[in-house]
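>>> any chance you can model this:
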Amino acid sequence: MKIAIGADHAGFRLKDDIIRALQAEGHVVEDFGCHCADSIDYPDYALPVCEQVVSGKADRGILICGTGIGMSIAANKIPGIRCALAGDLFSAKATREHNDSNVLALGERVVGPGVALEIVKVWIETEFSQGPRHQGRIDKIKRLEDKYGARS
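A predicted model of the protein is given here:
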């Protein structure tokens, strides 16, 4: 699987841990930064990751900031992105099965690296439950995007 990944200054250390783990599992990972603790703006890193996912150049995306909240808000402004903030294994699995999330947001200051790596593994390995109930909800989300666009 090809995965685009990005982080702000509060998430770049966890990003590096996730990249190593994903590559060890045989995934192709494209790193969109950042690479240091200098304060930056998370939307600047959410955008290129999400563009890769929407364009099909990446199968999925992962975004990391201090809490994961800012990244998830920014990502969900982009039509076609279904970004889920997950801090536990149940949520990571459910958001793939029920919501067909294509971007995962994590908070380095909230979730330790051990749990974060487990969350990523579960999220990557879980397939979308292709039933009419869940697909119908995804279709409704698409209609919301079509109607309102990516307005705030």
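>>> drop to CA atoms for contacts and neighbour counts, all remaining ones
Fine.
>>> which of the residues in stretch 41-51 are buried?
If you call a residue buried by 16 or more other C-alpha atoms under 10 Å, then stretch 41-51 has these buried ones: 42-51.
>>> now the strands for this structure?
Counting by DSSP state E, the chain has strands at residues 2-7, 28-31, 60-65, 83-85, 103-107.
>>> quick one, the last one and strand 2-7 angle?
Using axes from the mean of the first three to the mean of the last three C-alpha atoms, to 10 degrees, one finds that strand 103-107 and strand 2-7 are set 30 degrees apart in direction.
>>> next, the structure of the following sequence, for comparison with the previous one:
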Amino acid sequence: MIALGSDHGGYELKKEIINYLEENNIAYKDFGCDSMESVDYPVYARRVANAIVDGECDKGILICGTGIGISIAANKVKGIRAALCHDVFSAEATRLHNDTNILAMGGRVVGPGLAIKIVDTFINTEFSNDERHIRRINQIEE
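Alright, predicted model coming up:
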């Protein structure tokens, strides 16, 4: 299951991603926000991150205006590896090399068409299980 969260700056893009997930029968849970009204992104980053750490969801997608703040907030939660991606190559590489569990994007940075390609790549790329990448992830976790 995919955990979704956004602030007001990412709300419109989150709706586009929800449409993609529903069209492709991909299970998700939306942790808010629910409108364009100004909210604080750390609240939604924490909700999504906790859902992953607690095992309620497998991966997450977070969106704020730039993706920067919400990814920083998510990475404060132990066990989370959130990556800010605004291109398909980075989304693929971060799954292959970093086994990231949250994709962050900027709703004011990336358009819906590209965002869907990034989401699709992030969701469908498996971790490489390469020994050198495992070693590096372990170093990050320490």
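>>> please state their TM-score.
Once superposed, chain against chain, the TM-score is 0.98 (TM-score structural alignment, normalised by the length of the second structure); 142 aligned residues with a C-alpha RMSD of 0.6 Å.
>>> picking up where we left off before, now the strands of the first structure as CSV including distance to Ser72 of the first structure?
Compiled in CSV, the strands of the first structure are given as follows (distance: least, C-alpha to C-alpha, whole Å):
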stretch, distance to Ser72 of the first structure
strand 2-7, 11
strand 28-31, 18
strand 60-65, 8
strand 83-85, 6
strand 103-107, 6
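>>> Ile138 of the first structure versus the residue located most distally from the centre of the first structure, what's the distance?
The centre of the first structure is farthest from one residue, Pro132, which by C-alpha atoms, centre = their mean lies 24.2 Å away. Distance of Pro132 of the first structure to Ile138 of the first structure, given as C-alpha to C-alpha, to the nearest Å: 10 Å.
>>> and for Val115 of the first structure?
According to C-alpha to C-alpha, Val115 of the first structure and Ile138 of the first structure sit 28 Å apart.
>>> what about the two, which has more around it?
Ile138 (17 against 13; other C-alpha atoms under 10 Å).
>>> if we ignore the residues flanking it in sequence, what's nearest that one?
Nearest residue to Ile138 of the first structure in three dimensions, chain neighbours excluded: Asn99, at 6.6 Å (C-alpha to C-alpha, 6 or more residues apart in numbering).
>>> Leu47 of the first structure reaches Ala75, doesn't it?
Yes. At 6.8 Å, Leu47 of the first structure counts as touching Ala75 under the criterion of C-alpha atoms under 8 Å.
>>> re earlier: of all the strands of the first structure, which one is nearest Asp146 of the first structure?
strand 83-85 (17.1 Å; C-alpha to C-alpha).
>>> helices of the second structure, start to end?
Assigned by DSSP state H, the helices in the second structure fall at 11-23, 41-53, 68-74, 88-98, 112-124, 131-141.
>>> quick one: which of these is nearest Gly106 of the second structure?
Minimum separation from Gly106 of the second structure across the helices of the second structure (C-alpha to C-alpha) falls at helix 68-74, 7.5 Å.
>>> any idea how far the closest one is from the middle of the chain?
Distance, stretch centre to chain centre, for helix 68-74 of the second structure: 10 Å (C-alpha atoms, centre = their mean, to the nearest Å).
>>> would you mind getting the average deviation of that helix from the first structure?
Aligned to the first structure and superposed, helix 68-74 of the second structure gives a mean residue distance of 0.3 Å (mean C-alpha distance after the TM-score superposition for the first structure).
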